[in-house]
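missing the sequence, but the structure's below:
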């Protein structure tokens, strides 16, 4: 099944239901599908896209990025969602590595476009958010145009860049099939939790639910939740960031049923919910909170569950390379943790259609022994863009099955008849701060560009709010007069 089927399905079954709401506008599923058609027709007829061309997106959460996610696959092009938290040099690398022919950018980034115009020659057209919105609303005469090449489930639909321990981000090629398998498994967990549906394909009866997505949907975890929510016919509310008071106001005002966030957000939410101001808001509509992307303190999580007694909690662990969810800690697991508290320290159990094993020294390890976490299933990436050798190291065949070697370290433990995955170390030297994957090598490369730096090492240290904070240890050259504020300012630029 291809991703653009999702909005077509919504337009056919619930054309008048509100699909998307952002700070500027709201549109129905019928309007959503029409905008996707209009932009796809422009790209095919006027821009003359070629099969497999890339279109890059530098957009915050908005209706525009949601339309782009479903319209671009209708053209046989590949989406390259860019992480706007990356430095310009990193984004320049991602762009020149993937060589997109078009870049759609948001207002927040308009002052940076001249930089990319000078350095990224593959881009033939730069389209602002406003221009994109107009193109999506220009009616196209006649039927929807066919893409220049038939699109198959095995085709790459996204190239998502993730940080690299070598200092350069890696482009992860994700297929229609891989993403669809992952969203169906995740969707079943939501349905089983909230509605006890027996059959996901028949049980997803365009539910009358709504979801609030405040984390950027260039992140694959948020992207998957977005795709799943569209498939389920939710009304999707989009925020451009997480401010606890604004989030709580929206839940109360719009009677939001579901929210997705990272552990740092939960900490902020707990702090606000413990304040006097929070008492005036009604959060009983919130049926589920999904979180992931970083470890969370069981103490913080338990307190959040106390403050939101009518809300079910669900955690997901995964990697971009697996489209992305590998294991889930379901709402039932969170309840079971009242009897077995250790469960809250785990990443949950393998989701439907996924096998998880622990590997070391060329063999599978028994439960309780620590090794590298590997996963097998239909959600494995197609490979790394332009990195064949790394792909072969990361995806390996064992006993006739392909396995993704995650680089994460952990062990499996049976609790109450189920196998739970426990992580003991993150991939390589990665730092996870506020849900963001930060690779020390990338920061070290920047710091070494400063005059006066002899040696540099970047590490993560425990932080109550962010999970981990980034610390740079620097040995200056003889006679150098480096200041901490100067280095921080340089890195920020």
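Done, it's in. Since we're looking at a predicted model, the values are computed, not measured.

going forward, measure contacts and count neighbours with C-alpha atoms only.
Will do.

Stretch 202-211: end-to-end distance?
Start-to-end span of stretch 202-211 (Cα to Cα, to the nearest Å) is 21 Å.

which non-adjacent residue is nearest residue 145?
Nearest non-adjacent residue to residue 145, counting by Cα to Cα, 6 or more residues apart in numbering: residue 41, 5.8 Å away.

how far away is that neighbour from residue 225?
27 Å.

more crowded one of those two?
Shown here are residue 41 and residue 225; by other Cα atoms under 10 Å, residue 41 has more neighbours (27 against 20).

how about the strands in the stretch 151-300 of the chain?
156-162, 170-175, 210-213, 235-238, 258-261, 288-292 (DSSP state E, counting those that start in this stretch).

buried residues in stretch 201-213?
For stretch 201-213, the neighbour count (16 or more other Cα atoms under 10 Å) marks 203, 204, 206, 209, 210, 211, 212, 213 as buried.

how about those in JSON lines, adding distance to residue 258?
Formatted as JSON lines, these follow (distance: Cα to Cα, whole Å):
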{"residue": "203", "distance to residue 258": "18"}
{"residue": "204", "distance to residue 258": "16"}
{"residue": "206", "distance to residue 258": "15"}
{"residue": "209", "distance to residue 258": "8"}
{"residue": "210", "distance to residue 258": "6"}
{"residue": "211", "distance to residue 258": "4"}
{"residue": "212", "distance to residue 258": "6"}
{"residue": "213", "distance to residue 258": "9"}
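
just checking, what packs against the longest strand along the chain?
When the chain is parsed with DSSP state E, its longest strand is strand 401-415. Contacts defined by 3 or more Cα pairs under 8 Å, 6 or more residues apart in numbering; DSSP states H and E place strand 401-415 against strand 355-360, strand 371-376, helix 388-394, strand 395-398, strand 418-425.

closest one to residue 115 among those?
Smallest distance to residue 115 across those (Cα to Cα): 30.0 Å, for helix 388-394.

Show me what that closest one packs onto, helices and strands only.
Counting by 3+ Cα pairs under 8 Å, 6+ apart, helix 388-394 packs on strand 383-384, strand 401-415.

And stretch 347-367, how far out from the chain middle?
Put simply, stretch 347-367 sits 23 Å off its chain's centre (Cα atoms, centre = their mean, to the nearest Å).

got a list of contacts for that stretch?
Identification of contacts with stretch 347-367 by Cα atoms under 8 Å, 6 or more residues apart in numbering yields 185-186, 315-317, 325-330, 333, 369-378, 410-414, 418-423.

Also stretch 2-9?
Contacts of stretch 2-9 (Cα under 8 Å, 6+ apart): 29, 32-33, 70-71, 73-74, 151-153, 176-177, 180, 227, 230-231.

what number of residues lie near the closest residue to residue 333 other than its chain neighbours?
Excluding its sequence neighbours, the residue lying closest to residue 333 (Cα to Cα, 6+ apart) is residue 343, at 7.2 Å. The tally of other residues near residue 343 (other Cα under 10 Å) stands at 22.

Second structure follows, compare the two:
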């Protein structure tokens, strides 16, 4: 792939060709391609001045803001690996990722310094490699981000970065409770950007409003595509989603595209008609709905609210990038499907447990094969091996193919809960709730929720004679779990009522059936 540029190199090209065009912004600030490139070069050189070596991981803990654009570009230019961390995680969860990913430097937004300070003595990053940015004064023990950039050279670093080198290490929860690091190369990112541009018909006059967290693969992947084609990346720099503010930003912010989870759309659809109807959405031409199952009625209402916007739906994963896409003209004829393979991909395979292809219409495990699949799970060769059958990759999702070749998801990763677009694995929640001294057994399931898609529900078997209240468990989980992972509701049952198979394994599906009614 001689001549193919990675993201950092492509940013330099845009800065040379269209220096005065706005390339990146958030709700408060904006940068031309020239400014963005210069600041990214300064950051890249400043990081290298800390004696970081090619391939070293740079952790980032921040809310959505324009600095993400600089950090992703700087790591690409310097041959370093960006390690984004979900800002919703608690200290111990952040600590695991930092230590497991062997981060060599840490860039932290001021409002999240408290999380870092909780664990600083327990993470293996050198004292002079903590970098702080934000509106507040730089605390002791951190380098000030702006001073750090100013000390770096504005010239492109002379690092020899190959397309096969890793660019990102993103952690996704694992069914064992510990998150797994997903390693993706520059080649993977570039090829996925090209696929996205083809599927959506993007060009440099397009702009993305990136609402989902920049620490998620969804926003990172669209960020790469719009940055690669020279469009504008607009970061929705709010800590929480305000539906009326989001609607106004979509109408007045100049973006042509956004990607939202069903919960976001449901919140906007819930606004009074007087609010929804007072804005003009003509600039908005492309909408994406993804990251969680979308009900047909939700999609219909979205298309009614934004009549000039084509609605796309995609299915993918952190490991695989985009797998399928459903296009606007297919929404009514194939409502309920997630589309067909994205351009350039080999035909999807739907396999039974023995690895045999199942007939159309029958459910099986979905395997995909494309050029932008991840390289490996960080330090987990056996897990990497389990994910592949030859060149085909699976993340454990069940699906069926209809007679027209469209894919319908029939199940998700075993027992996984998707709440507001966040993946939650019951085993992790069960381990922490089950550590309560009065809990004898616990099973965690996802129950339907009109706003969030699913909510976390814990089914508890108390120890004999124990008096256990819901308030006790709410307080217990508050200290041990990120907010989006905490059970929102509880049920208390006798041990004999917990459904199990012949080997004693809890049957989560039976519980879902029972408590969904």
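The structure has been received and is ready for your questions. Being a predicted model, the structure only gives us computed values, none of them experimental.

and among the helices and strands packed on strand 401-415 of the first structure, the most buried is which?
Greatest average neighbour count among these goes to strand 371-376 (a mean of 23), per mean count of other Cα atoms under 10 Å.

So which residues of the stretch 1-150 of the second structure form helices?
7-17, 33-48, 67-78, 91-100, 113-119, 145-150 (DSSP state H, counting those that start in this stretch).

In TSV, list the ones you listed along with distance to residue 263 of the second structure.
Below are the helices of the stretch 1-150 of the second structure laid out as TSV (distance: least, Cα to Cα, whole Å):
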stretch	distance to residue 263 of the second structure
helix 7-17	31
helix 33-48	32
helix 67-78	24
helix 91-100	25
helix 113-119	27
helix 145-150	34
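
Residue 247 of the second structure: which of those helices is closest?
Closest among the helices of the stretch 1-150 of the second structure, using Cα to Cα: helix 67-78, at 23.2 Å.

So which bit of the first structure is that closest one matched to?
The aligned range for helix 67-78 of the second structure in the first structure is 64-75, by TM-score structural alignment.

What's the match for residue 6 of the first structure in the second structure?
Residue 6 of the first structure maps onto residue 10 in the second structure, by TM-score structural alignment.

Ok, residue 315 of the first structure next?
By TM-score structural alignment, residue 315 of the first structure lines up with residue 313.

got the contact list for that match?
For residue 313 of the second structure, the contacting residues are 288, 289, 290, 325, 326, 327, 338, 339, by Cα under 8 Å, 6+ apart.

Just the closest of those to residue 171 of the second structure, please.
residue 290 (18.9 Å).

which one in the first structure is aligned with that closest one?
Match for residue 290 of the second structure (TM-score structural alignment): residue 292.

Where is the longest helix in the first structure?
For the first structure, the longest helix by residue count, based on DSSP state H, is helix 176-194.

Determine the set of other helices and strands touching that helix.
helix 200-203, helix 220-231.

Of those helices, flag the one that's most buried.
helix 220-231 (a mean of 23).

Which part of the second structure matches it?
Taking TM-score structural alignment, helix 220-231 of the first structure hits residues 217-228 over in the second structure.

residue in the first structure matching residue 372 of the second structure?
Checking TM-score structural alignment: residue 372 of the second structure goes with residue 379.

same deal with residue 453 of the second structure?
By TM-score structural alignment, residue 453 of the second structure lines up with residue 467.

what separates that match from residue 461 of the first structure, distance-wise?
8 Å.

returning to that earlier point: please identify the buried residues of the longest helix of the first structure?
176-193.

if I pick residue 420 of the first structure, what's in contact with it?
With Cα under 8 Å, 6+ apart, residue 420 of the first structure has these contacts: 343, 346, 347, 348, 349, 350, 412, 413, 414.

try it again with 7 Å
Shown in contact with residue 420 of the first structure (Cα atoms under 7 Å, 6 or more residues apart in numbering): 346, 347, 348, 349, 412, 413, 414.

what does residue 153 of the first structure give?
Residue 153 of the first structure touches 1, 2, 175, 176, 177, counting by Cα under 7 Å, 6+ apart.

so what corresponds to it in the second structure?
Aligned by TM-score structural alignment, residue 153 of the first structure pairs with residue 163 of the second structure.

And for residue 168 of the first structure?
In the second structure, residue 168 of the first structure lands on residue 178 (TM-score structural alignment).

What of residue 28 of the first structure?
Counting by TM-score structural alignment, the partner of residue 28 of the first structure is residue 32.

ok, so what distance separates its match from residue 25 of the second structure?
Distance from residue 32 of the second structure to residue 25 of the second structure, by Cα to Cα: 9 Å.

Same drill for the two, tell me which one is more crowded.
residue 25 (22 against 19).

residue ranges of the helices in the stretch 401-517 of the second structure, please?
So, for the stretch 401-517 of the second structure - with DSSP H, counting those that start in this stretch - the helices run 426-433, 470-478, 508-516.

And residue 134 of the first structure? What does it align with in the second structure?
By TM-score structural alignment, residue 134 of the first structure lines up with residue 146.

What sits closest to its match if chain neighbours are left out?
Nearest to residue 146 of the second structure is residue 133, by Cα to Cα, 6+ apart, at 7.4 Å.

Residue most distant from the centroid, the second structure?
residue 465 (43.1 Å; Cα atoms, centre = their mean).

burial of the nearest residue to residue 220 of the second structure once chain neighbours are set aside, as a residue count?
In this structure, residue 220 of the second structure finds its nearest non-sequential neighbour in residue 214, 5.9 Å apart by Cα to Cα, 6+ apart. Residues lying near residue 214 of the second structure (other Cα under 10 Å) number 27.

Ok, residue 253 of the first structure next?
Neighbours of residue 253 of the first structure using other Cα under 10 Å come to 12.

That one and residue 174 of the first structure, how far apart?
37 Å.

cool, residue 220 of the first structure as well?
10 Å.

that older thread, please name the nearest non-neighbouring residue to the match of residue 372 of the second structure.
residue 178 is the one closest to residue 379 of the first structure (Cα to Cα, 6+ apart), at 3.9 Å.

What is the equivalent residue in the second structure for that neighbour?
Per TM-score structural alignment, residue 178 of the first structure is aligned with residue 188.

who's in contact with its match?
By Cα under 7 Å, 6+ apart, the neighbours of residue 188 of the second structure are 371, 372, 373, 374.
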